[in-house]
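> Give me a 3D structure for the following:
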Amino acid sequence: MRAITVPQPGGPDALAWVEVPDPEPGPGEVVVDVRASGVNRADLLQRQGHYPPPPGAPDHPGLECSGVISVIGPEVTGWAVGQQVCALLAGGGYAERVAVPAGQLLPVPAGVDLVDAAALPEVACTVWSNVVREGRLRSGETLLVHGGGSGIGTFAVQLGVALGATVLATARSAKHPRLRELGAAHVIDYREQDFVEEVRRVTDGHGADVVLDIMGASYLGRNVAALATGGRLVVIGLQGGRKAELDLGALLTKRASVTATTLRARPLAEKAEIVRGVRDEVWPLVEAGEVRPVVDRRLPITEAPQAHRLVESNDHVGKVLLTIG
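I've put the predicted structure just below:
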């Protein structure tokens, strides 16, 4: 088969469409013929040599895909050859075929196109596990989403609204109209406005009950300042750095918490548990049309370098997909 590989770490042009060995399903795995794969920032880091795949994962990038099951491995039940699926991956999605643990498969939701379904697994599992399971977002609370125009952000905005929360988001001003269409009650231009002041203003001083953060160090102090009493800050990205000082007194005063999580390197059992939660709690919302994949554009997989440039530019809204066939 063919796949996008990274012979040497570097810029987008380091990506190469070459022949690689076909995947063989191990016990508990199936092979999926890939129709599309989502582009994630982790793929960019892997291309640059900063985020190697976990042991046992394919070397080529790709953390989610959609496609059709072509081979059922040993010890797999409940899935059939020919079934349309999307999948959470530890790697290998930028390819014609990929072996997937059965616990990381999801059926394509009713009403969602097979290609567009590739935009769902990574964001759905990330947002649900962090906003709902870790952040314990409840109806009537306020959710602040940083990077609202990203794949993660557009999904988090919709899920928060569907769960009955008031959703605030930070994003470039050009993305504000789309985020309002998705249900954001207020959108903050992080380049021109102080998001702490804006959160306090629009919540009448209450603050955000849950903050979903992709920035890390550069936003840590301000995120704590933006929290409500009893608020929960969940960090899922480090685009603003790894290290920062934390005023524990401010955290104590607010009786608040800070959690940081990753998804890719979790054990298979933990990933399967998250996927089950998404299927049980999120898929009904997708099939009801309350949460939908937001796709900025589809590009042929041979244009993966262009897709990476687009994601690096941060000019897109939602997901960029690579299509095959």
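> all contacts plus neighbour counts: C-alpha atoms, from now on.
Will do.
> what about the strands in the stretch 51-200 of the chain?
64-72, 84-88, 97-101, 105-107, 142-145, 166-170, 186-188 (DSSP state E, counting those that start in this stretch).
> Now the second one, please; I'll put the structures next to each other:
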Amino acid sequence: MRYIDHGDGGEAGVLTLAEMPAPQPATGQVLVRVAHAGVNRPDVQQRKGVYPPPADASPVLGLEVAGHIEALGEGVDGWRVGDPVCALTPGGGYAEYCVTPAAHCLPVPRGLSLAEAAALPETCFTVWSNVFDRGRLQAGETLLVHGGSSGIGTTAIQMARALGAASIVTVGGADKARACLALGARAAIDYREQDFVEEVKRLTDGRGVDVILDMVGGDYTPRNLRCLAVGGRLVQIAFLRGRSAELDLGLLMTRRLHVTGSTLRPQSHEAKAAIARSLRERVWPEIEAGAIRPIVHARFPLERAAEAHRLMESSGHIGKIVLDVRGGDA
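All right, here's what the predicted structure looks like:
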């Protein structure tokens, strides 16, 4: 099969098309004939050598795919060869074939192409597990999302709205602000021009927000705490501006705040399977009803994966970037 090799890692130019034997599904796994693969920031980090895959995962990049089931491992129930699926993978998505646990697969929602479906798993798993499981966002509450125009951000805006919550986002530029508002964000704060702490206070009449989904970390952390309402929850999923921060424990205590966070890839098979079940029950009906849709900014042929990574690193995209592994909507 063809796949993208990142060699010893480095800048985007190290990504090259190569060939290797196709994997075979083990017990509880399926083999997916990949049509499209989503591109995510952890792929960039892995390529750079700062986000190594788990020991039992494929070393090939790629954490989400869409395609058709090619083969079933022993003990797999509920899927048949030929079924169209999208799936969270432990790695291996930038290839013509990929193995993943059957319990981490989801049906392609009615009305979506395979290319659109490939943009769902990583962001939907991440947003559901962090905003709704860990952050406990409820209908009637308000969510603040940093990086509102990212794949995670555009998913969080729509998921919050569909489930009865409001969202405020931070973005870098007017075009991204307009895109987020069009998706249903209550307000978009341009962090280049505005102080997001003061804007959040103004927009909430001084109350603050109930949940914050943050990918920035560093000096954003103490500012985030000042944005939270009493009993608010800060959920950390990345730290683009640094993994260390200073916390005002007095503020934490007097306002009864919660600080939590997670990474998706190292979680157990069972934990990811539980997220998949929640998505199928709570989110997939909203996608099929049109309340949530993947925002695909750009698609690249598999052999142009380096260009896809450069776009990801530029932050010039709105929504998701997808690789066409087999061309078109195969």
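> And the TM-score between these chains?
TM-score of the superposed chains, computed with TM-score structural alignment, normalised by the length of the first structure, equals 0.99; 325 aligned residues with a CA RMSD of 0.7 Å.
> ok, back up a step: of the strands of the stretch 51-200 of the first structure, flag the one that's most buried.
Highest mean neighbour count among the strands of the stretch 51-200 of the first structure (mean count of other CA atoms under 10 Å): strand 142-145, with a mean of 29.
> mean deviation of that one from the second structure?
Averaged over the aligned pairs, strand 142-145 of the first structure sits 0.5 Å from the second structure after superposition, using mean CA distance after the TM-score superposition for the first structure.
> Determine the set of other helices and strands touching that strand.
Applying 3 or more CA pairs under 8 Å, 6 or more residues apart in numbering; DSSP states H and E, we find strand 142-145 of the first structure packed against helix 151-162, strand 166-170, strand 208-213.
> Now do the last one against helix 151-162, angle only.
It refers to strand 208-213 of the first structure. Counting by axes from the mean of the first three to the mean of the last three CA atoms, to 10 degrees, strand 208-213 of the first structure lies at 160 degrees to helix 151-162.
> List the buried residues in the next helix or strand after strand 208-213 of the first structure.
Going down the chain from strand 208-213 of the first structure, the next helix or strand is helix 220-226, by DSSP states H and E. Neighbour-count burial for helix 220-226 of the first structure, counted by 16 or more other CA atoms under 10 Å, picks out 220-221, 223-226.
> now swap in stretch 155-172 of the second structure and tell me
Within stretch 155-172 of the second structure, the residues scored as buried using 16+ other CA under 10 Å are 155-163, 165-172.
> Can I take it that residue 230 of the first structure is in a helix?
No: if the criterion is DSSP: H, G, I helix; E, B strand; the rest coil, then residue 230 of the first structure is strand and not within a helix.
> Translate it into the numbering of the second structure.
Alignment note: residue 230 of the first structure maps to residue 231 in the second structure; criterion TM-score structural alignment.
> so how many other residues sit close to that match?
Burial measure for residue 231 of the second structure: 15 neighbouring residues, criterion other CA atoms under 10 Å.
> Pretty sure it sits against residue 252.
No: taking contacts as CA atoms under 8 Å, residue 231 of the second structure lies outside contact range of residue 252: 9.2 Å.
> Quick check: nearest residue in space to the residue positioned nearest the centre of the second structure, chain neighbours excluded?
By CA atoms, centre = their mean, the second structure has its centre lying nearest to residue 123, at 2.3 Å. Nearest residue to residue 123 of the second structure in three dimensions, chain neighbours excluded: residue 152, at 5.1 Å (CA to CA, 6 or more residues apart in numbering).
> residues in contact with the one you found?
123-124, 126-127, 319 (CA atoms under 8 Å, 6 or more residues apart in numbering).
> which residues touch residue 59 of the second structure?
Residue 59 of the second structure makes contacts with 53, 91-92, as judged by CA under 8 Å, 6+ apart.
> right, and out of those residues, which lies closest to residue 179 of the second structure?
Taking CA to CA as the measure, residue 179 of the second structure sits nearest to residue 91 out of the contacts of residue 59 of the second structure, at 30.5 Å.
> returning to that earlier point: please render the buried residues of helix 220-226 of the first structure as JSON lines that adds distance to residue 280 of the first structure to the earlier fields.
Shown next, in JSON lines, are these (distance: CA to CA, whole Å):
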{"residue": "220", "distance to residue 280 of the first structure": "32"}
{"residue": "221", "distance to residue 280 of the first structure": "35"}
{"residue": "223", "distance to residue 280 of the first structure": "31"}
{"residue": "224", "distance to residue 280 of the first structure": "32"}
{"residue": "225", "distance to residue 280 of the first structure": "34"}
{"residue": "226", "distance to residue 280 of the first structure": "32"}
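> could you measure residue 136 of the first structure against residue 5 of the first structure, distance?
Separation of residue 136 of the first structure from residue 5 of the first structure (CA to CA, to the nearest Å): 38 Å.
> In terms of neighbours, single out the busier of the two.
More crowded of residue 136 of the first structure and residue 5, by other CA under 10 Å: residue 5, with 22 against 14.
> Okay, helices next: where are they in the stretch 1-150 of the second structure?
In order along the chain, the stretch 1-150 of the second structure carries the following helices (DSSP state H, counting those that start in this stretch): 41-48, 114-117, 121-127.
> Please identify the deepest-packed of the ones you listed.
Of the helices of the stretch 1-150 of the second structure, helix 114-117 is the most buried (mean count of other CA under 10 Å), at a mean of 27.
> now for that one, which elements pack on it?
Packing contacts for helix 114-117 of the second structure, counted by 3+ CA pairs under 8 Å, 6+ apart, involve strand 29-39, strand 64-72.
> any chance of those strands in a markdown table, with distance to residue 305 of the second structure too?
A markdown table is the format used below for those (distance: least, CA to CA, whole Å):
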| stretch | distance to residue 305 of the second structure |
| --- | --- |
| strand 29-39 | 9 |
| strand 64-72 | 14 |
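> Can you tell me which of these is nearest to residue 312 of the second structure?
Proximity to residue 312 of the second structure, assessed across these by CA to CA, is greatest for strand 29-39 (7.9 Å).
> Mean deviation, the closest one versus the first structure?
Mean deviation for strand 29-39 of the second structure: 0.5 Å (mean CA distance after the TM-score superposition for the first structure).
> Any buried residues in that strand, and which?
29-39.
> same check, this time on stretch 50-66 of the first structure
For stretch 50-66 of the first structure, by 16+ other CA under 10 Å, it's 52-53, 57-66.
> Can you say which of the strands of the stretch 51-200 of the first structure is nearest to residue 280 of the first structure?
Nearest of those (CA to CA): strand 105-107, 10.6 Å.
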